[in-house]
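**Q** Here is a sequence together with a model predicted from it:
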Amino acid sequence: MKILLAEDDQRLGKLIMYKLKKEYDSVDWVQDGEAAYDYAITSPYDVLILDWMMPKMDGISVSQKLRQSGYHGGILMLTAKDEVPDRIYGLEAGCDDYLTKPFEFSELMARLRALSRRSIRMYQDSIIQIQDLHINQSTHEVIVNNQLIELTPREYQLLLLLAKNANYILSKDVIIDAIWGIDQYITTNTIEAFIGSLRKKLDTDNPKKYIQTIRGAGYKLVK
């Protein structure tokens, strides 16, 4: 099982890493929310352990953005918040489980094993197929006409968003909100540039044109 830990507390982070590496071969540790998002969107982790309060982006925001981007692995939230409304808020943000600090490591391990079993079941339905386009959400591989296409993390996010809403028109504002978030200053020119780059990669040596521009409305991926 491949695990990503996002925890900014140095002492706790080192301790969790020590315990995790005794059980699992592949464990990465980051110390802020932006790094957690970037790692998770570019590498197929089975389970993420996110601290609620982190620099740059909190765990709730990371969870929300990852779910919007198509991440289907398990998410376990670590936090000192133990009120019922906080737990509900975390679950509605896309978290699968919730562990309050301080906690016993035996309970952490048990919850990770449960999330791993759940993630394996979810990965069985992780392939999106549209015409000759195949998107593997567990590995982030994109295949067009039997050829592997290399995409940047943002291009992959954009393609996945369009594919999950195939035949529906997505405005530029909707795309910006889903991928970058409403707090980021992203111009419509940026969206046009990403669409242009994505089209070149998808349509090279391929007679089918997947992404259509709907003038004045936005873009859609055609089934």
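**A** Structure received. Numbers count the residues shown, from 1 in each chain.

**Q** going forward, measure contacts between C-alpha atoms and count neighbours the same way
**A** Fine.

**Q** residue ranges of the helices in the protein, please?
**A** Assigned by DSSP state H, the chain shows helices spanning 10-23, 33-42, 59-69, 84-92, 105-123, 153-164, 172-179, 188-203.

**Q** residues making contact with the shortest one?
**A** The reference is to helix 172-179. 65, 68-69, 154, 157-158, 161, 182, 186, 188, 191, 218-219 (Cα atoms under 8 Å, 6 or more residues apart in numbering).

**Q** of these, buried ones?
**A** Neighbour-count burial (16 or more other Cα atoms under 10 Å) applied to the contacts of helix 172-179 gives 65, 68-69, 154, 157-158, 161, 191, 218-219.

**Q** structure B:
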Amino acid sequence: MPPAPETARQAVTPVVAVVDDDPLFRETVSANLAEAGYRAVAFAGGAALLDWLAQSNQPAALLLDWQMPEQDGPAVLEKLRQAGYDLPVLFLTGLNQPIFEEKGLRLGAVDFVDKSKSFAIILQRLRIALTAKVPTADAAVLPASGGLVLDVASARAAWNGHQVDLTHGEFKVVHLLAQRIGRDVGYREIYDAIRGAGFEAGHGPDGYRANVRAMVKRIRQKFRDLDPGFDAIETYPGFGYRWRHG
């Protein structure tokens, strides 16, 4: 049976949903979350989570396993988004190859954490996800360059009057580049804007570069789907990218 709906008093403590088919992992993570000041609500699979959410429960975040027997984590996340749930999702998985991280971020997860990391690392990533905000601006709508308009309040972008279907992380990248029009922005700064300062990913000290390249490639394609001639994002080889003037 899924847990009962949250009461007003229980909601004072931030609730973190945990979905993992390993009962020992669920128990361990739940206990660690309790010690850190959160209340974990654990599920063995995505179906139970969706039933619980349908009872008007609203967790602060979701820790989601990638590999599960009935529905894997990506399938669960897709169902969450299709159902309109916009809570921050962090994948916890032993699959540490960049291709899996790229897929998770493309689906709308805010983070991708190796299960072999200590709980202190998982907790840090959770706290970053819970406190991350889209950069504010003096106005909700920011005319950036050429045909780009950014609605900072809702994290939406438009190009020549048409909405660009960006994920939250992709919007952060576009917003960062648009704030620095005509100036070069390095791989590390772009990655930090998405994941938090100092986070390492991929193989070797510069492994994060592959993730940034893949994300920028996806962003460019989304703009080109609307405008085949889109060329506003320029590459500075070996360093990063810039949003050009005009």
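**A** Great, that's in hand. Here the structure is a predicted model, which is why all the values come from computation and not from measurement.

**Q** Might you report the residue contacts of residue 149 of structure 1?
**A** Taking Cα under 8 Å, 6+ apart, we find residue 149 of structure 1 in contact with 141-143, 201-202.

**Q** The residue most central in space within structure 1 and residue 72 of structure 1, how far apart?
**A** Centroid check for structure 1 by Cα atoms, centre = their mean gives residue 66 as the closest residue, at 3.1 Å. Between residue 66 of structure 1 and residue 72 of structure 1 the computed distance is 8 Å (Cα to Cα, to the nearest Å).

**Q** same deal with residue 137 of structure 1?
**A** Going from residue 137 of structure 1 to residue 72 of structure 1 by Cα to Cα gives 7 Å.

**Q** can you check residue 90 of structure 1 too?
**A** In terms of Cα to Cα, residue 90 of structure 1 sits 16 Å off from residue 72 of structure 1.

**Q** What of residue 206 of structure 1?
**A** Taken as Cα to Cα, the span from residue 206 of structure 1 to residue 72 of structure 1 is 29 Å.

**Q** do the same with residue 215 of structure 1
**A** Using Cα to Cα, residue 215 of structure 1 is found at 33 Å from residue 72 of structure 1.

**Q** if you count what's nearby, which of these two comes out ahead?
**A** Ranked by neighbour count (other Cα atoms under 10 Å), residue 215 of structure 1 and residue 72 place residue 72 first, with 23 against 7.

**Q** Tell me if I'm right that that one and residue 140 touch.
**A** No. If you go by Cα atoms under 8 Å, residue 72 of structure 1 and residue 140 don't touch, sitting 11.2 Å apart.

**Q** For residue 142 of structure 2, give its distance to residue 196 of structure 2.
**A** 24 Å.

**Q** Neighbours of residue 146 of structure 2, how many?
**A** Neighbourhood size, residue 146 of structure 2 [other Cα under 10 Å]: 12.

**Q** What is the equivalent residue in structure 1 for it?
**A** For residue 146 of structure 2, the aligned residue in structure 1 is residue 131 (criterion: TM-score structural alignment).

**Q** do the same with residue 233 of structure 2
**A** The equivalent of residue 233 of structure 2 in structure 1 is residue 211 (alignment by TM-score structural alignment).

**Q** hang on, the earlier thing: would you turn the contacts of helix 172-179 of structure 1 into a markdown table with distance to residue 57 of structure 1?
**A** Shown next, in a markdown table, are the contacts of helix 172-179 of structure 1 (distance: Cα to Cα, whole Å):
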| residue | distance to residue 57 of structure 1 |
| --- | --- |
| 65 | 10 |
| 68 | 15 |
| 69 | 16 |
| 154 | 18 |
| 157 | 18 |
| 158 | 21 |
| 161 | 21 |
| 182 | 13 |
| 186 | 17 |
| 188 | 24 |
| 191 | 23 |
| 218 | 29 |
| 219 | 29 |
